[in-house]
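Peer 1: no sequence on hand, only this structure:
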């Protein structure tokens, strides 16, 4: 028999009754039932119940074991009685009567419990992550994560992609976030950067004559953490294709993403044909370029119904500025004053003066509007709004007014709030879509200059002619995102592979040809020697896993994450370097002077 086990802790079945077996694992819990000890023995695969009675030679040692000790058990498999069968365990029809126990590793008093998984402070969970990972839910999540990644690889291979690895030590690149820098010992005063993404390398792979690349790529960004992005590093399904247009990439990747969701959705419906929603339409309908389509609310402009109306706040805004619009947020089933007042209070809590509303009720056999706005604009305009939005008695509508680009974020939040409060969102499904036609440029108010709104490597729609003749803010990009349930889970674009066009595009944001060649030298140089039209995307693995598992935080689907302060409490990183290390790297640390 093997030194440690003949079976794992999920393997035994009724067909094994009568056999002598050997198991090894962790003591999940110990129960004393009238002098008979029951030990739940756990390993990576599952749990088996072990019984030690006073007649067993193993009983005296069994009395000493505690939670999370690692032990070996030799014993005989017996069938449980009908009234003690545990239908929740694959091994629930049998138990092992212990004949011999060996303690392989004793455990000190635990800093956090493994059995039962009660809520526990995050700093303790992260410091003792090796214990936290033994907990059933987190352990299962990590296993599921590896299965999802394996499925991605299999699907990508199945549609003709080949996995290639790209460097981790590379050059710094202005891609929208701070780089992690690595000092070079051999080249004093110079630094490598950890890649924010394999963007330039995957384009160089296309320039090198390979066709369909993919990689489960680690990416490193020195930015503040948030719930849907971990500090430090994350992983993405990165891909690139040659001789393609935007439609080719969407057509290739949609079945892959859909298949991943269908395989791991636990029966929840998954969108079959992903709608393609232009960015401008998404902003106007949903107030976001990451719309949660499970929420049925679609906003509409109702400016004409308030122009010249008795509601002077909106009417004067419309009269004084041609850019002003009024948007309506319909709220099916929200037609009560109590709910409308609650939404108004929420808006004030968000720093807004309030949230105008109308709600409709049945009066004398007719549907009539109620609330201050209804009184001010009159029954005819109120009914016209109801007709436009398809509302009826028992429904409500909220209104925001101003220059859309200034209120759109709040409008989107209000749409989400209404959907959640009225329980209009079907949380038992995965709704996916493509957002397309992003603006190529945007105006940076802080620096008072034009900037790229998304990926600077994308191809502008209209090419060089658009860059030379159009208002830059009106130019669209061959840029697309994939969105699921209100989360951006992927982003990509057709690349700008024409050197002259690339220089012109960067020139409009203040980078001349010399800067482009210096900062993107490898890519720019490659484009001088024949490069195919190409494009690709990257899908965030961590976010996809989080959505599929219903987790609230990426730390629940990541094996060894950092905390919110970008610290690894388990390994003690970041840490100080000693004087010898600093000398070798030609570095010295300048103390930070804190302001009083």
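Peer 2: All right, it came through fine. None of these values were measured; they are calculated from a predicted model. Numbers count the residues shown, from 1 in each chain.
Peer 1: switch to C-alpha atoms for all contacts and neighbour counts from now on
Peer 2: Will do.
Peer 1: what's around residue 529, how many residues?
Peer 2: Other residues lying near residue 529 total 8 when counted by other C-alpha atoms under 10 Å.
Peer 1: from residue 120, how far off is it?
Peer 2: In this view, residue 529 and residue 120 are 58 Å apart by C-alpha to C-alpha, to the nearest Å.
Peer 1: this is the comparison structure:
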């Protein structure tokens, strides 16, 4: 039976004790990791968020009552122990408290526990769905607790840094107007305004711009954001941003303050000195060299454009791609010329899974011979030129993609990362930052048959490209910048449009009529009539940043209560049906799935 805590006061967490405390009487509390009854002595490992401490129950020290009670302890019982700190006879250097133990004098069982559905241990091999169903137990694991403690430290470093830099922390609302330009909004029905909906913010973008209009100069917020989108290992439907906006600044000012922030953050949290200034690369160069706008620069294997080399080839795959205005590019996987055909075929399937129609390859054997998927179309001259252009040598494997540039970059960018994974070319503790700059302002959407904003409709075009916005919108570069780390975008931002006529032109290019623009963004356009300072900002994905800093495989390991791939919470069983009365109050009727399917079929 659970006992009361009356009269007890915890003096220390487990790992707050050390050899300096030997001889002291202390009180500790926590969970039983395990308990071992050796007949005349009971050893119990006590766990709290700080770590593990050994408790020793000896009948001569704690008396028969407490000794018998200690014999009933099981894993995950919550206990309080009073006792004396002494030196351990059998030292355990694997834990911080391995040189001491507590000789118990009293014991209270504060809560009993059933046997948990999986062991509470580091690096759990328990399948994810079971861990997330019992997430409150999963959160007891020391590695998950360390992740969340690091997350807390990162948030505190951010708050302190930006406060010292003159930023004001301002909370923005989470019930806002829906502005469905981009990812899908989560909608919240209004009881007070039947038939109308709020949206949960995808970011505080427009609100922080309005704070600049209001004269707050420097804004900062650790903001909750929501996007109704398909999930991946580094995505969640609700996530957290370290968000900022600055007035009277340009690109260099934003980059400067953020390089100093990252330097401070990694020094305080990881003890790592980040070299600054951080390397920069334009979006175009990133795509040409790495096939990605968030390149992993910890290894080479850069893309090479061999279109000119193979332009006279009779290989129909190359020929048709070039005739359609595409390109032929390749990567050199050094030292893999003897890769078995079965593994090469798997790479071909991987390329197809990333949008390719196929994958051409050329293997340079160690004996100087070559083997290729398109050998019968290769003249000795083209083969030689191709090998030279790729910087290849005996023992290398060349992989080629031919298609529209967008597809080629997508395929080879993914293939490059896959080869690095297979060949173990990277380490998680090798931190390589990169600023990616000069993104395209717009990109063509085949689905919508119009230009859409690559970042958002409030990003400032580069001044020297403004004259192209009507004649060649796809060539206009943006004053946008992303900060990437080891192939992950950890933050992104831009200089914002602060002139009304440029903002109107941008919305016009995106297909907004004046009426539609006013309906959607009228509150922002109206505010722009009353004096807008030049302003810019950036936001970090806190979850992703923490994931990289603690070297976790998924952001789910750094979020207290994450959703799974279908955006559901297994622990709370959310989303769930609600009472009909609640729906009636909101004026909402839920259509049966069969009815919806029939309508879709029609």
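Peer 2: Happy to help now that I have it. Everything numeric in this text was worked out from a predicted model, so none of it was measured.
Peer 1: how about the longest helix along the first structure, aligned to which bit of the second structure?
Peer 2: Using DSSP state H, we find that the single longest helix of the first structure is helix 136-158. Per the alignment by TM-score structural alignment, helix 136-158 of the first structure matches residues 142-164 in the second structure.
Peer 1: mind reading off the mean deviation between that stretch and the first structure?
Peer 2: Average distance between stretch 142-164 of the second structure and its aligned residues in the first structure, after superposition and using mean C-alpha distance after the TM-score superposition for the first structure, equals 1.2 Å.
Peer 1: now do the SS call for the alignment partner in the first structure of residue 241 of the second structure.
Peer 2: Residue pairing (TM-score structural alignment): residue 241 of the second structure is matched to residue 236 of the first structure. Assigned with DSSP: H, G, I helix; E, B strand; the rest coil, residue 236 of the first structure falls in the strand class.
Peer 1: my read: residue 236 of the first structure touches residue 217, true?
Peer 2: Yes. Under the criterion of C-alpha atoms under 8 Å, residue 236 of the first structure makes contact with residue 217 at 5.3 Å.
Peer 1: quick one, strands of the stretch 1-150 of the first structure?
Peer 2: Shown for the stretch 1-150 of the first structure, the strands assigned by DSSP state E, counting those that start in this stretch span residues 20-33, 36-42, 47-52, 70-79, 94-105.
Peer 1: most tightly packed of those strands?
Peer 2: Most buried of the strands of the stretch 1-150 of the first structure, by mean neighbour count (mean count of other C-alpha atoms under 10 Å): strand 47-52, with a mean of 24.
Peer 1: that one corresponds to what range in the second structure?
Peer 2: So strand 47-52 of the first structure sits over residues 52-57 in the second structure, by TM-score structural alignment.
Peer 1: which residues touch the matching stretch?
Peer 2: Outside stretch 52-57 of the second structure, the residues that touch it by C-alpha atoms under 8 Å, 6 or more residues apart in numbering are 14-15, 41-47, 67, 70, 95, 97-98, 100-105.
Peer 1: from the middle of its chain, how far away would that stretch be?
Peer 2: Computed by C-alpha atoms, centre = their mean, to the nearest Å, the chain-centroid distance of stretch 52-57 of the second structure equals 38 Å.
Peer 1: once aligned to the first structure, how far is it on average?
Peer 2: Compared with the first structure after fitting, stretch 52-57 of the second structure has a mean deviation of 1.1 Å; criterion: mean C-alpha distance after the TM-score superposition for the first structure.
Peer 1: which residues touch the nearest residue to residue 454 of the first structure once chain neighbours are set aside?
Peer 2: Take residue 454 of the first structure and drop its neighbours on the chain: the residue closest to it by C-alpha to C-alpha, 6 or more residues apart in numbering is residue 440, 6.8 Å away. The contact partners of residue 440 of the first structure, taken as C-alpha under 8 Å, 6+ apart, are 452, 453, 454, 460, 472, 473, 474, 475, 476, 477.
Peer 1: ditto for residue 239 of the first structure
Peer 2: Applying C-alpha under 8 Å, 6+ apart, the residues near residue 239 of the first structure are 202, 212, 213, 214, 215, 536, 537, 538.
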